[in-house]
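Asker: how does the following fold in three dimensions:
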Amino acid sequence: MDNLDKLTLVLLVCLVVVALIFPLSAGRHRDRPERPHDRSR
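Answerer: Now for the predicted structure:
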């Protein structure tokens, strides 16, 4: 049972992290347009 509990905990944490990161990344991408990659080359 311990293994199952740990797995569920990890899955829940991953889901929460993804849910928090996805909107942030989308908002940042919308706010700041992608810069041309001329500088990196």
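Asker: from here on, just use CA atoms for contacts and neighbour counts.
Answerer: Noted.
Asker: could you check how far the spatially most central residue of the chain is from residue 1?
Answerer: The centroid of the chain falls nearest to residue 21 when counting by Cα atoms, centre = their mean (3.7 Å). Residue 21 sits 30 Å away from residue 1, going by Cα to Cα, to the nearest Å.
Asker: for comparison, sequence B:
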Amino acid sequence: MGVSSLKLGVVALILWVDVKWICLVFRIRMVVTTCLSAAI
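Answerer: Next up, the predicted model:
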């Protein structure tokens, strides 16, 4: 019981971090695209 709940916690943490990174990368790409569009 303890091991499986620990595993679930680790998976949830990894997914949460992944989602945060994806949002961060998406935001950076949006900002860069906006800056490039403004520069052109």
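Asker: what TM-score do we get after superposing?
Answerer: The TM-score (TM-score structural alignment, normalised by the length of structure 2) is 0.65; 33 aligned residues with a Cα RMSD of 1.2 Å.
Asker: which position in structure 2 aligns with the residue nearest to the centre of structure 1?
Answerer: Residue 21 of structure 1 maps onto residue 25 in structure 2, with residues paired by TM-score structural alignment.
Asker: which residues in structure 2 form helices?
Answerer: Ranges of helices in structure 2, per DSSP state H, are 2-39.
Asker: how far away is residue 21 of structure 1 from residue 32 of structure 1?
Answerer: In terms of Cα to Cα, residue 21 of structure 1 sits 16 Å off from residue 32 of structure 1.
Asker: what's the answer for residue 26 of structure 1, then?
Answerer: Look at residue 26 of structure 1 and residue 32 of structure 1: by Cα to Cα, they are 10 Å apart.
Asker: and what of residue 20 of structure 1?
Answerer: Using Cα to Cα, residue 20 of structure 1 is found at 19 Å from residue 32 of structure 1.
Asker: sounds good, over and out.
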